[in-house]
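Novice: Here is my input; please provide its structure:
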Amino acid sequence: MSNEFTMPDSSAPKSSVRAKIQAMGGFLTNMVLPNIGAFIAWGILTALFIPTGWMPNEYLAKLVGPTINFLLPLLLAYTGGRMVGGQRGAVMGSIGAIGMIIGADIPMFLGAMIIGPLGGWIIKHFDKLLENRIRAGFEMIVNNFSIGILGFFLLLLSYTVIGPIIEAANEGVTIAIEALVATGFLPLLSLINEPAKVLFLNNVIDQGIYYPLGLQQTAEVGKSIYFTVASNPGPGLGLLLAYTFFGNTVSRRTAPGAIIIHFFGGIHELYFPYVLMKPLTILGVIAGGASGIATFQLFDAGLVAGPSPGSIFAYLALTPKGSFVGIILGVLVATVVSFLVTSLILKLTKTKEEDGEALNESIEKSKNMKSEGKQVLNASNGAASDEADAKEDIDKISFACDAGAGSSAMGATTFRKKLQKAGIEGIEVKHYRIEDVPQDSDIIVVHKNLVDRAKMSYDNHEIIAIENYIGDPKLDELLERLKTE
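Specialist: Below is the predicted model:
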């Protein structure tokens, strides 16, 4: 299936604003994710060879500037252009990006994530305009000169107009964030970060704001706190520990496994369902996130690149000299604060030992947090029930998530093992980002917060909305359903 990103048209059924923002965040993520290795390579280069690094080397440090100014933005633009317009879009996006890069005094990450898809969109629509209108034998000359001419104008436009606008906007955001840092109110960002993460909107913030700012700051001082403000694994760890000790029967059984995957594997989506199950616990992760940021500030700690995934291993690997104490304490403090606040909430709101049925009722109540998706969710649940009444051939089950590399991968692996254990063969179970799910999938499994987004492209497919990738009742129902076929 093509990696082309397609925004939903007006006929998309009841897609919420949140789902559209999620889709934008997913698009940004899929520009960044394939290039994370390059960002980490630059981070290691910076941590080692700049004057304040582990092994200062004036000669090798010359690689730092050109890498962040040219290589990384060009990779983003190339990837974004390819997602929209294929290989021709990748070339077009790169041509547009170089104009901004040369004309700017800052690394053009934000600009690259705009101009790359724009270049892909331009060449894609130009090719559609000329489709079936090129005379035989002239295809190559038209294809080459179309990119050359359109790229020439996009290059000039990006250098003289788009670049300066993006640079001014970037400077405005930087001034606003730096003013927040100067006043000591940076921890207040947790009021935005933590709820956004639970609603799967964290990629819009991370890839769209914090990563570009972090890379700019790292190029200047060798590290950045911006890489830590939304990726700290401490708040989620504290919440899961609280559920382990003070949760109901089901959560006490599942939370320890989620801790391992969240903290060491870096898949933060594992703790989101626990917040949704008891929405008041969002106060725990907000308090944990804010205290962690305050600790990072107090010790002037930061990372050299964005930790992806947000694992404690990634945190330690990207910590520069002089920041280990601050980084470790920031994660530890966030964990302790989140644990204490969440534990208090669980104790005060607990009326009786809840069984599995009561847990499901509690989860249903949390759906009020996203009322715009309730009808879509109920419709998908109804579709699953209707399908369960009739036998049919199911050959392909696709697990989908925002980036296609975290929670969906874990869910697909776990369910595949369950099929093998049950002796069920002949069913393909794979994981994808939502926009890349094959159209021939018989069933698409997504987290309930991503149902609206899945409906944008796969409204005619059976979509199963789950709460938790570990021991979700609907996955158990699906397994039983497959056993009867």
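Novice: only C-alpha atoms for contact and neighbour calcs from this point on.
Specialist: OK.
Novice: Spatially central residue for this protein, please.
Specialist: Asn203 (4.0 Å; Cα atoms, centre = their mean).
Novice: Just list the residues touching that residue, thanks.
Specialist: Gln22, Gly25, Gly26, Leu28, Thr29 (Cα atoms under 8 Å, 6 or more residues apart in numbering).
Novice: Okay, buried residues for the lengthiest helix in the chain please.
Specialist: Taking DSSP state H as the criterion, the chain has its longest helix at helix 72-103. Buried residues in helix 72-103, counting neighbours by 16 or more other Cα atoms under 10 Å, are found at 72-86, 88-103.
Novice: and what of stretch 284-291?
Specialist: Within stretch 284-291, the residues that count as buried by 16+ other Cα under 10 Å are Gly284, Val285, Ile286, Ala287, Gly288, Gly289, Ala290, Ser291.
Novice: Nearest to Ala400 among those?
Specialist: When the buried residues of stretch 284-291 are compared for distance to Ala400 (Cα to Cα), Val285 comes out closest, at 25.4 Å.
Novice: how far away is that closest one from Phe324?
Specialist: The gap separating Val285 from Phe324 is 23 Å, by Cα to Cα, to the nearest Å.
Novice: Then Leu155?
Specialist: Using Cα to Cα, one obtains 43 Å as the distance from Leu155 to Phe324.
Novice: Looking at the two, which one has more neighbours?
Specialist: Neighbours were counted for Leu155 and for Phe324 using other Cα atoms under 10 Å; Leu155 has more, 23 against 18.
Novice: my guess is that one meets Ser94, correct?
Specialist: No - when contacts are counted by Cα atoms under 8 Å, Leu155 is not listed as touching Ser94 (9.3 Å).
Novice: tell me the secondary structure for the residue nearest to the centre of the chain?
Specialist: Following DSSP: H, G, I helix; E, B strand; the rest coil, we place Asn203 in the helix state.
Novice: run this one through as well so I can compare:
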Amino acid sequence: MATTVERSRGSNARAHVQRFGTFLSGMIMPNIGAFIAWGLITAFFIEKGFTPVPQLGGFGTHTVNGAEVPWTGLVSPMITYLLPLLIAYTGGRMIYDVRGGVVGAIATMGVIVGTNIPMFIGAMIMGPLTAWLMKKIDSIWDGKIKPGFEMLVNNFSAGILGAIMALIAFLVVGPVVEFLSGIAANVVQFLVNAQILPLTSILIEPAKVLFLNNAINHGILTPLGTEQSVQAGKSILFLLEANPGPGLGLLLAYVFFGRGAAKASAGGAALIQFVGGIHEIYFPYVLMKPVLIVATICGGATGILTNVIFNSGLRAPAAPGSIIAVWLQTPPDSFIGVTLSVILAATVSFLIASVILRTSKDKGEGDLSAATSQMEGMKGKKSSVASTLTGGGVATAQGTINTIVFACDAGMGSSAMGASVLRNKIKAAGFSDVKVTNASIASLTDTYDLVVVHQDLAARAEPKTPSAQHVTVDNFMGSPRYDEIVELLEQTNREGGAASAEAAGEAPSAGAGTTGAGTAATGAAAGAGTWVAPDDAPHTAAGNGDGILAERSIVLDGSASSQAAAIEESGKLLVDSGAVTGDYVAAMHERERSVPTYMGNFLAIPHGTNEAKDFISRSAISFVRYPEGIDWNGKPVKFVVGIAGRNNEHLNILSSIAKVFSDQEQVARLEQARSARDVLDIFDRVNNA
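Specialist: Just a heads-up that it's a prediction; the model follows:
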């Protein structure tokens, strides 16, 4: 009987909310740097700033042709035009690439000019909407334009649609959004005046553990908070989610009253959370003992109440939620209130978490690794029931299994590595006629016999492949699910007569890209992300600066001490090699927040989102070793392999990497490597073995 992932209505709804929230935050997060720049310019140069400058801050007057005119400055134009247009362009590009971004920005000028408030919400509506309409309009005459007229049609269609949507935005959308923004501002003011704003922690803190933090903070609170900041010079909304106090208090409670691995790791996690601003690092500690969410709720409410009492807030978003970022965005008249809100939030969270840990039989010595996997895979859900097939493993299916796909979000990194490891196991078991491919979730079709997917993507994969069996994993390099799949093949293919023992001697099918054997898959399968490794493919990693993995992109003693810094370090190597732009590194961080790239066996492979492929000029891989290891969401990582791939060109070397890291002896050799050439030799030798 075919087995599917069990999903409740709640988890399905959560997946929809996560997707919508990710879309909203996806328009804001790439532009957080611009928000911070505006906040810093405001902090220094406005009339009440640290170093007032009329020309920059936009206050005072100057003489022009004998008349006194006010200074325009930088503050007002940035908040009125720059930030909304960036948001609109980003949202449009998410829908329809650069063309969508351009028409989205044109349309957004209508809501900007037609209103008297910063139009962030309007930009988040008009950018994607106009891009979607442009995409639909282009599809009408796709392939029907006579040669030589393409540019004429494309340019004028974009211009006409942009102009029409700008007029609609000016006349209709702008006034409506301004009215709704006024209602939202009044609601916030009512919550503040009624002293019930702290109750929002009851929703915000659990939502953070469900990985809705970016959706709430950057998708909702940042636009509203920025509009409030323009009027009042600061906003409490920037601190509803970003306050690092609740997480710090929880982790300190584990330091003093926890046990086992949780106690040992909590100190380092507290430093990363409080100073580095990576709040996700404390989520597994809540998942080990869910009642501790009460501590973070009370801590968050205390912080909000403190800011309400002191009328304190931030000028601009604190991103990431580090105490350093918080202080940098704090105006002078709010410094005491903001600082106290962090201290008191941490204190309350610590006291409540300490009482819970001390009075419970379970002192927090649960399986941190399992809780981390739960956090990564289920996005905060307390049970992993949906991560297994019937009976806690892979169940027997009717009929043979001929096609297996390993799916991930982008289809180029995690799934490729996992597919290579699984392919090795299946080939070694003698099932060389079973095709193992990798693909992105978006490209999945209901043509596969078995789908292997990371836990957090299961809810998205199942509707696309309802006829297939589904297996979810949380460890790409060494998941026990791979052995269960081999056992399933023994039951279905060999015992059913579909695969004989002699099959082990036959040439591997398309996708067996581990030893250089196999034939290339063609057509639609390759287009869907098939791992192509033809017999005559060059198995070289190296070495002159033009290779996918060059010596200059190998660092044997990385300087990073945190997960985020390690991503930066590996990404910088890709940038320095000329393979990617700086925007790709930001996409690597975004990818890590949505789908962790820890692979197992001390390896992480950070890479960009599917939408970041435009930032890649050529395929490249970077390799950084951390002899002392770094914490990767509670798991030890000694090797960070940054990936930027175009058109599957990087998959051959990834196959070598997967083969190396699935072998403990080879991992030990990498730990002892003394030069970049040693690393290249290990990959080449294993690949050609």
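Novice: in which helix or strand would I find the alignment partner in structure 2 of Ser291 of structure 1?
Specialist: In structure 2, the residue equivalent to Ser291 of structure 1 is Thr302, according to TM-score structural alignment. For Thr302 of structure 2, the enclosing helix or strand under DSSP states H and E is helix 293-310.
Novice: do Ala319 of structure 2 as well
Specialist: Using DSSP H and E, no helix or strand contains Ala319 of structure 2.
Novice: What lines up with it in structure 1?
Specialist: Counting by TM-score structural alignment, Ala319 of structure 2 lines up with Ser308 in structure 1.
Novice: Gln228 of structure 2 now?
Specialist: Matched across to structure 1, Gln228 of structure 2 falls on Gln217, judged by TM-score structural alignment.
Novice: what's the burial count for the residue nearest to its match when sequence neighbours are not counted?
Specialist: Computed as Cα to Cα, 6 or more residues apart in numbering, the closest residue to Gln217 of structure 1 that is not its neighbour in sequence is Ser224, at 5.7 Å. As a burial measure, the neighbour count of Ser224 of structure 1 was computed by other Cα under 10 Å and equals 27.
Novice: if I pick Ser224 of structure 1, what's in contact with it?
Specialist: With contact set as Cα under 8 Å, 6+ apart, Ser224 of structure 1 has these partners: Gly214, Leu215, Gln217, Thr218, Ala301, Gly302, Leu303, Val304, Ala305.
Novice: In contact with the fourth one, which residues are there?
Specialist: What that stands for is Thr218 of structure 1. Contact analysis of Thr218 of structure 1 by Cα under 8 Å, 6+ apart lists Ser224, Val304, Ala305.
Novice: quick one, what contacts the second one?
Specialist: By Cα under 8 Å, 6+ apart, the contact list for Val304 of structure 1 reads 43-44, 46-47, 215, 218, 222-224, 227, 318-320.
Novice: Among the residues you listed, which one sits closest to Asp127 of structure 1?
Specialist: Leu215 (35.5 Å).
Novice: how far away is that closest one from Gly302 of structure 1?
Specialist: 11 Å.
Novice: neighbour count winner among the two?
Specialist: Set side by side, Leu215 of structure 1 and Gly302 give different neighbour counts by other Cα under 10 Å, the larger being at Gly302 (28 against 25).
Novice: ok so, going back, in terms of helices and strands, where is the match of Gln228 of structure 2?
Specialist: Using DSSP H and E, the element containing Gln217 of structure 1 is helix 211-221.
Novice: check the fit of that helix onto structure 2 and give the mean distance.
Specialist: Following superposition, helix 211-221 of structure 1 is found to deviate from structure 2 by 1.5 Å on average (mean Cα distance after the TM-score superposition for structure 1).
Novice: quick one: what helix or strand has the residue mapped onto Lys136 of structure 2 from structure 1 in it?
Specialist: Mapped onto structure 1 by TM-score structural alignment, Lys136 of structure 2 lines up with His125. With secondary structure defined by DSSP H and E, His125 of structure 1 is part of helix 109-130.
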